[in-house]
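Asks: Fold the following, please.
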Amino acid sequence: MDFAWKIVKREGHGTHNHSLVVYEEGHRGINGLSPRAKNLIRQMNNAHAKPKVIMPAVQTEYPDDHPNMRHIYNYKDKIRRDANEGRNPAQQFLHLEKEHKYVQWIAVEEGSRAVPHAFVSHPSMVEVLRTYPLVIGMDTTYKTNKYGFPFLEIVGVTPTNQNFLIAYAIMKDETADSYRWVLEKLKMLLGASVSPKEILTDKEPGLLKPVAEVFPNTAHLLCTWHINNDVEARVGKICGNKLNGEYFKNGVWKRIMNATSEAVYNAVVADMEENWSRWSAIMTYVHGTWLKHKEKFVRYETNKVLHFGNRTTCRVESQHSVLKSWLGRSHGALDTVFRKVHAAVENQFIEIKNRLECSRRKHGVKYNGFLFQHLTGRVLHHALHLILEEQKRMWELSVEVYERCGGALLTTHGLPCACTIFTANQCGVGLYIDLIDPFWKTLRIREGANIPQFLEETAQDADHFRVLVDEVLNSDVAVIRGISSLIHDELHREHAGHVKPDPNVSRRGRPPNDRNSTTRNLSHVEHVRRSGSRGRVRGRGRGRVHSEARPTGIYSSSSSFSLGTFTSVDHLAGHFKEQIPNLIYPFLCGFNDVDGDGNCGFRCIAHYGYGDEARHREI
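Replies: This is a model prediction of the structure:
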């Protein structure tokens, strides 16, 4: 007992040296998560619920745990660390791909184990691609990962008018070599015997040459939406007046884009060169940047391509939006990005199957007419809708249907055009299934028109691989060891010691005020539209000419004409609008209602020249 210790309370010190607990949520010794609360967090985390959503659920179900947000974040982090089992983000990324049987390729930097490029495709989407391989769109988005790498989405189109994510690629940069690497992997995914009818992109400099090299038999179209925006912004900048950019885009440029024949195209280009000759910089820009690629966007050229109505990359932009709604933040690691995209793709695949089954099971009242009697239940609803719209066009063309039809729907969509529908109506037999492109008749995944080619090529590839295996087995044991090592490393990348890439210091799209945001930055044309005053009041009425199409005249910014001294034409009374010739109306910039004292003509001139109609006596 002499060596035992004891506690002695000093006189005058028998009180707490801190205040008692008031809020249990902030006391680490009292609060915490029970096993049931942790299980709920795990389930909601697997469903990709955000912490701000998980917190109310835990608070409602287990109020005695006194949880706070730090508990939620800490336990989510523990779940991730337990799942990684000591693997770094790059190794976990490769492990998850193998676990979910993804088709993937990676590139490894020489001298390091960093992963600068990765191409990833969900196994279900590979099957959808091989069923519907005809249209492929691709575009790059940013603010998706902590490394600042561009995120390339490759998107396909189903006959139900839905998008599907064929694959995505995380690239270190956007050079031609990087795009070529991605396109070669896409070609390997498709196989040598199948080529898309169309690849749709914006005018990314690094993409133009690789697309032509890797897919020489595929039409490469450029997004008309991006083209129009670029033309509007550039012309407005050259003129020093953005309203002139709108006028050019909605006037002569629109006529060039929509030219239905080479003769019409040449005539409109000649008209542009005559009326805009004073702006040599515009002519240089238009010819040097766009018209040399006219076969990629002008309508009479694209009408030769079976593009199924896809002339813009809006589908890919829509896919960007879906992706970022799942990501939720812009600084996820490789494994985090994989898990979020995987969940988005799984959800997308369910929606595709749902829409396909609707076309098989439901016929729709509006498709009950004799015209569709051979098609309902055998052709996708979206195709029937397009035929119905073409039938309306047939009635509009009336007796001139054969002369004015043009057959565009047949060549671009693989569907009966107006004159074919007219003939079917006249004969009273309806449209036969043979008139429909196989794309629209494929109601089951793995049963597309190109599937036999895929199966045949797969068998050939398997036979070729067996020949190689036999050749290796007949070689020296050293050769067997070397090739076995190569195959093992290729099949088990997660064990190869790869590391995450270094952040890209030249990243694009990172906003300075919110480093967690996934929202894209404004494009050039959006900056132009937002900058400065538009010089007019936007009307909300329904005039004969859209306010975006109304020019300021072809005046330079230094002109003495000032729209600020006039009232916007949008506010012109309707009965006055009707008296203005259609040819003149698009060129009006504003109006002024002078006194009607018999000198109105002189007053108009005085107002224009002097800025004061009262000086009309000086005219």
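
Asks: from here on, contacts and neighbour counts on C-alpha atoms
Replies: OK.

Asks: any idea which helix is longest in the protein?
Replies: In the chain, with assignment by DSSP state H, the single longest helix is helix 334-361.

Asks: Work out the gap between it and the centre of the chain.
Replies: How far helix 334-361 lies from its chain's middle: 17 Å, per CA atoms, centre = their mean, to the nearest Å.

Asks: List the buried residues for the next helix or strand after it?
Replies: Beyond helix 334-361 in the direction of the C-terminus, DSSP states H and E gives the next helix or strand as helix 381-397. The neighbour-count criterion (16 or more other CA atoms under 10 Å) identifies 381, 383-384, 387-388, 390-391, 393-394, 397 as the buried residues of helix 381-397.

Asks: same check, this time on stretch 322-337
Replies: Burial within stretch 322-337, assessed by neighbour count using 16+ other CA under 10 Å, is assigned to 323-324, 326-337.

Asks: Stretch 74-84 now?
Replies: 75-76, 79, 84.

Asks: Next step: the residues you listed restricted to helices.
Replies: Counting by DSSP H, the members of those that fall within helices are 75-76, 79, 84.

Asks: sorry, back to before: could the buried residues of stretch 74-84 be laid out in TSV, adding distance to Trp276?
Replies: TSV is the format used below for the buried residues of stretch 74-84 (distance: CA to CA, whole Å):
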residue	distance to Trp276
Tyr75	65
Lys76	62
Ile79	64
Asn84	63
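
Asks: Quick one: residues contacting the residue nearest to Ala167 when sequence neighbours are not counted.
Replies: Closest residue to Ala167 in three dimensions, ignoring its sequence neighbours and counting by CA to CA, 6 or more residues apart in numbering: Ser121, at 4.3 Å. When the contact criterion is CA atoms under 8 Å, 6 or more residues apart in numbering, the partners of Ser121 are 102-104, 166-168.

Asks: Here is a second sequence; please produce its structure as well for comparison:
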Amino acid sequence: MENLPQICVDTTDAFITTERFGTREEVIRWIKEVGIDNKVTVIISRSDTETGKRGRSNKLIFGCDKGGKHKRTDSGTQSAPKKCGCPFKIRLTTDEKQHVADLTKRHVPPRHILLSLQDRDPENVTRITQVYKHKSVIQKEIRGPMSEIQHLFKLIEDACYVYWSRKKDDSEVVREIFWAHPDSVKLLNIFPIVLVMDSTYKTNKYRQPLFEIVGMTSTELTFAVAFAYMESERTENFCWVLEKLKELFVKKDMCQQVILTDRDLALTKAIEIVFPRSINLLCRFHINKNVSAKCKQHVVNDLQKTIDTLWMEVVWASDEVEYGQRLHQLEKACVDYSGFINYVKDTWLTPHRHRFVGAWINRVLHLGNTTTNRVESAHWKLKQMLENSIGDMVKCWKAMNNNLRLQLGNIRASFQKSFYDVEHVHISPFYGYLRGSVSRAALRRIAEELLRVDYVGTNRQICGCTLKTSYGLPCACELGRYTLGGIPIPIDVVHVHWRKLTMEVELEVGEDDGSEVDMTCPMDELWRRFRSLDVIGKRALKSRVCELAYPTMTLLCPPPEKLKTKGGVKKKGKKPAEYDVYRDPSYHEYVDKASQSSQRKSQPSQTSKKLNTIHSSIS
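Replies: Okay, the predicted model is just below:
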């Protein structure tokens, strides 16, 4: 009997109806009658009744009594099961499936897909669970028999990304993976002066930190340079990532001049090792917030605003003389608060003042980047695409790739605007040499600096020349000299960064760098080694070469999921906090909340208790 061919009859059309049924019994009676007419025994596969509780609703799922697979038991009894895997079930139509697939490709959430189906057909009774199930079927069909890492490598290869990965010792588990979009590599080599780096969390189910590197175009838009998933945030991990970043530069002497980060000691040390000639600035925003939080802990309420103001004057000091004066004023105001002033000096000023105080960083060509807000904003946009933190690496890569496509489109549009659009303030002949050759962002900064000419004149002492040294643009005293002479601003006084208005360039290596992309010697050596090995050795070497030649055949596997093993049972209907993509509150945010709470009531709050537990690690 097993060898006899099965006779398949499609009865789909018989069960399609536009009729509305008033009661549960009516629909059951109708579908059973249709089943009898078509020689199909229809049963209720699953049902539910609305009780008023969340998640409960009236529903009936019908299926064939021969649907499903028989579960074998060791009862010892000879039986002939009637289940044969009959696929009959009341399900989405072919047109609805295609509509779900199209909207899924456009990253439309399931709830909106369901609304779209109902808009197309007001009589549609599709449920959200059917949409989720079909989305899952689509994803499985796309991946096919490939593993997660094989699928990831296929997507990366198809999109022509540059990527590297490495595995843990004595295992096939991915340790780190680094990738960069080909257009991002172009932008990096066009705009290499400033890079901003930071890690973000809660982006994947493996709980691995995501390290993101971004740069800035001549139109002051952010572009993502590269992403890296890391096993941990130690110096050795950062060194590996930064070495791969270094390989993205076409010319080895073209490394970035400024790298902006938070005060991560492991990352700072890695930058010193890999990019010893680069200047590592620290984020002013986070430093100021941490100092303000410490002030709220040590200083009485009446003096907090005064001391915060004095601190900001220290940070914004224009030269070393002014810095010394402002610091002396801060010390006098904090004479009764030794804990606070010692924290400020020992943690920030003594070891790091040259990384964030104006007297030092105003001499650095940072192009206006003194905080990590640029990369923080990039994190936020990526997480808007991700929606939750329980996706795998493939989902994360797709979100990054889609975000990059939007980003690159905006950058190209901004270049075109700088070419063809002229703002009214820039119509003057004074900007004649710059219009269409310099970005509108640079022209705006020059126009703002021109307003200072009235009281600066041509005096360099009053001017300070910060725009010249920090932005590479003509400062007020220089503009004053052009104004007095009736000379338009020469294009040569504008840094080349602001004059680049295209990314349609070919990356060409110089004559001295040609050997770096020559594969002749390595391939000859590989063949020599291959011929010298025995059969087992040849198999091993071939398998390693095949992994490079055919990435979709890789044996690499993702790291194990980090499951939560402690904590109470979550209430039904509530989304677990560890599934969202939102970052945990920072130290200064705990302090601000505790400070606000203490003003409303005198008893200690839960925030205060939490603050005490993290205080020691921050200070």
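
Asks: re the thing from before, could you see which of the contacts of Ser121 of the first structure carry over to the second structure?
Replies: Counting by both residues aligned by TM-score structural alignment, their matches' CA atoms under 8 Å, the second structure reproduces these contacts from the contacts of Ser121 of the first structure: 102-104, 166-168.

Asks: Buried subset of those, written for PyMOL?
Replies: The PyMOL command for the buried members of those (criterion: 16+ other CA under 10 Å) is given here:
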select buried, resi 102+103+104+166+167+168
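
Asks: which one in the second structure is aligned with Pro89 of the first structure?
Replies: In the second structure, the residue matched to Pro89 of the first structure (TM-score structural alignment) is Glu148.

Asks: ugh, typo on my part, it should be Ser121 of the first structure
Replies: Under TM-score structural alignment, Ser121 of the first structure pairs with Ala180 in the second structure.

Asks: how far away is that match from Glu157 of the second structure?
Replies: For Ala180 of the second structure, the distance to Glu157 of the second structure under the criterion CA to CA, to the nearest Å works out to 11 Å.

Asks: Is Ser124 of the first structure in contact with Gln348, as I believe?
Replies: No. When contacts are counted by CA atoms under 8 Å, Ser124 of the first structure is not listed as touching Gln348 (10.3 Å).

Asks: just to revisit the earlier point, return the closest of the buried residues of helix 381-397 of the first structure with respect to Ala176 of the first structure.
Replies: Proximity of these to Ala176 of the first structure was ranked by CA to CA; the top entry is Ala383 with 36.9 Å.

Asks: what's near enough to touch the counterpart of that closest one in the second structure?
Replies: The equivalent of Ala383 of the first structure in the second structure is Ala442 (alignment by TM-score structural alignment). Residues counted as contacts of Ala442 of the second structure (CA under 8 Å, 6+ apart) are 218-219, 473, 498.

Asks: Out of these, which comes closest to Glu236 of the second structure?
Replies: Nearest to Glu236 of the second structure among these is Ser218, at 33.1 Å by CA to CA.

Asks: Wait, a helix at that closest one?
Replies: No. With DSSP: H, G, I helix; E, B strand; the rest coil as the criterion, Ser218 of the second structure is located in coil rather than a helix.

Asks: Map it onto the first structure.
Replies: Structural correspondence for Ser218 of the second structure with respect to the first structure (TM-score structural alignment): Pro159.

Asks: Quick check: that match vs Val128 of the first structure, distance?
Replies: For Pro159 of the first structure, the distance to Val128 of the first structure (CA to CA) stands at 11 Å.

Asks: Contacts for stretch 343-361 of the first structure, please.
Replies: Defining contact as CA under 8 Å, 6+ apart, one finds that stretch 343-361 of the first structure is touched by 122, 124-125, 158, 160, 162, 164-165, 322-323, 326, 377-381, 443-444.
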